[in-house]
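Peer 1: Can you look at this prediction? I've put the sequence above it.
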Amino acid sequence: MDENLWLVVGLGNPGPDYAGNRHNVGHMVVDVLADRLQSRFRGHKTNSAVAEGRSFPGGPKLVLAKPNTFMNVSGGPVAALLRFYSLQPSHLIVVHDDLDLPFDTLKIKVGGGHGGHNGLRDIIAATGTNDFVRIRAGIGRPPGRQPAADFVLHDFASTERANLPILLTDAADAIELIAAEGVVAAQQKVHAP
């Protein structure tokens, strides 16, 4: 296994109808990274769109992926990507939305359960492990009695869209830091008060 290679999967749903949804924040983060790496997403035989590049010369190689499946069945493409690139799950970073974190909050976690997130549930089932890095991007709880499923499938509110670029940039920074310096260094920076 190449220790200098990381697979970064942004979770979301395919197609333009979902592009601005809260549930697609993972896709948005890997789009920011692809722009930084001056790389374009292309179809891949793992049923994903993939872009590759390095943040700096000689730095870790990042394979950015957006599964072409709906989020709740992301596991198959993620497992196929790990096999294709001969990577262990310890070199997998999954970026996903998190209802339990306030909007514009990031947390980095390794391992643990799926917390009710169906995309994570499917990845854990398909890979047979929960031993991978997660970038949890806070989207907050739905207002009032709005069902969570409806909330995540709506676009960010106008007030949120003003701060969304900061959240996406911070998440992209965290991924680059994990790849270059490790999870602990990234957690210390991201989780600092």
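Peer 2: Right, received. Where do you want to start?

Peer 1: Please count neighbours and contacts with C-alpha atoms only from this point.
Peer 2: Fine.

Peer 1: can you count the residues close to Trp115?
Peer 2: In this structure residue 115 is Gly, not Trp. For Gly115, the neighbour count with other CA atoms under 10 Å is 11.

Peer 1: and it, that's in a strand?
Peer 2: No. Per DSSP: H, G, I helix; E, B strand; the rest coil, Gly115 lies outside any strand segment and is coil.

Peer 1: Quick check: it vs Ala171, distance?
Peer 2: Using CA to CA, to the nearest Å, we find Gly115 at a distance of 20 Å from Ala171.

Peer 1: what about the helices in the chain?
Peer 2: If DSSP state H is used as the criterion, the helices of the chain fall at 25-37, 75-84, 118-127, 148-152, 158-181, 183-190.

Peer 1: So what touches the third one?
Peer 2: By CA atoms under 8 Å, 6 or more residues apart in numbering, the residues outside helix 118-127 that reach it are 11, 71-76, 78-79, 89, 113-114, 130.

Peer 1: same question, the fifth one
Peer 2: Defining contact as CA under 8 Å, 6+ apart, one finds that helix 158-181 is touched by 4-6, 25, 28-30, 32-33, 55, 59-60, 62, 93, 103-106, 135, 137, 183-186, 190.

Peer 1: Comparison target, given below:
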Amino acid sequence: MIIIAGLGNPGAKYEKNRHNIGFMAADAIAQRWRFGSPRAKFQSVIQEGEVEGTRVLLMKPQTFMNSSGNAVGEAARFYKIAPKDVIVFHDEIDLAPGRFRMKTGGGAAGQNGVRSLISQLGPDFRRARMGVGHPGEAALVHGHVLSDFHKAEQPWLEALLNACADALPFAVAGEDERYQGEVMRLAPAPKFSPRQAAQAAKGE
């Protein structure tokens, strides 16, 4: 069994925010693999299912982003799941919009949901990092991640979400490098110059 957690903030106010791309990935996975009905458990909305024979607990923590580790840690302890069998989908401002990278271990790089998970699980869980771009100035980051994706971003966003779901068997099998490659093959990131990326992040 593995745990897949998508990070985000609960409530309609945050539903389409860049910070909620992890929730969006979880929804795409549930739909693609026909997981069971959502229900409340482990301070989360959970769904259970299988991906090519592997049992998966899919989680969307309802603790708000900065306390995501409380929910995922509770589930991991209950099922005695090792960090290597936890995959966390989250937004990453240090990746250009539409870029995707898998990573195991390391620090939080300013992502408070990841920091919370490290406090509960240690650093050695697997991170599915979904690029949302950087607004260009540190003071603008908070507003950037808590603002909605623009209409012009929807094509790459939809493609990335679908690719993450379609290629999931590689991740479930522990083949993270192959998973990363297949996601980017299915959903090539849009090509931006640094100036264009900053403009897109600001909605210009």
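Peer 2: It's in. Computed from a predicted structure; not experimentally measured.

Peer 1: what about burial for the contacts of helix 118-127 of structure 1, which qualify?
Peer 2: 11, 71-76, 78-79, 89, 130 (16 or more other CA atoms under 10 Å).

Peer 1: how about stretch 11-18 of structure 2, which residues of structure 1 does it hit?
Peer 2: Stretch 11-18 of structure 2 corresponds to residues 15-22 of structure 1 when matched by TM-score structural alignment.

Peer 1: Then stretch 144-154 of structure 2?
Peer 2: Stretch 144-154 of structure 2 covers residues 151-161 of structure 1 once aligned (TM-score structural alignment).

Peer 1: And for stretch 90-110 of structure 2?
Peer 2: Mapped onto structure 1 using TM-score structural alignment, stretch 90-110 of structure 2 covers residues 96-116.

Peer 1: If you count neighbours, what's buried in that stretch?
Peer 2: For stretch 96-116 of structure 1, using 16+ other CA under 10 Å, the buried residues are 96-99, 101, 103-109.

Peer 1: So which of the residues you listed is the closest to Asn21 of structure 1?
Peer 2: Among those, Asp97 lies closest to Asn21 of structure 1 (CA to CA), at 10.1 Å.

Peer 1: Contact partners for the closest one?
Peer 2: By CA under 8 Å, 6+ apart, the residues touching Asp97 of structure 1 are 22-26, 136-139.

Peer 1: Contacts only, for the residue nearest the centre of structure 2.
Peer 2: By CA atoms, centre = their mean, the mean C-alpha position of structure 2 lies nearest to Phe89, the distance being 2.0 Å. Counting by CA under 8 Å, 6+ apart, Phe89 of structure 2 touches 4-7, 21-23, 25-26, 127-130.

Peer 1: try 6 Å this time
Peer 2: Contacts for Phe89 of structure 2 (CA atoms under 6 Å, 6 or more residues apart in numbering) come out as 6, 22, 128.

Peer 1: Ok, Lys107 of structure 1 next?
Peer 2: 135-136.

Peer 1: do Asp124 of structure 2 as well
Peer 2: Neighbours of Asp124 of structure 2 in contact, by CA under 6 Å, 6+ apart: 83, 104-105.

Peer 1: pretty sure Gly6 of structure 2 contacts Phe23?
Peer 2: Yes. Here Gly6 of structure 2 lies in contact with Phe23, judged by CA atoms under 6 Å, at a distance of 4.7 Å.

Peer 1: Give the aligned equivalent of Gly43 of structure 1 in structure 2.
Peer 2: Per TM-score structural alignment, Gly43 of structure 1 is aligned with Ala40.

Peer 1: so how far is Ile3 of structure 2 from the nearest residue in space to its match that is not next to it in sequence?
Peer 2: Distances taken as CA to CA, 6 or more residues apart in numbering place Ile46 nearest to Ala40 of structure 2, at 6.1 Å, with adjacent residues excluded. In this view, Ile46 of structure 2 and Ile3 of structure 2 are 10 Å apart by CA to CA.
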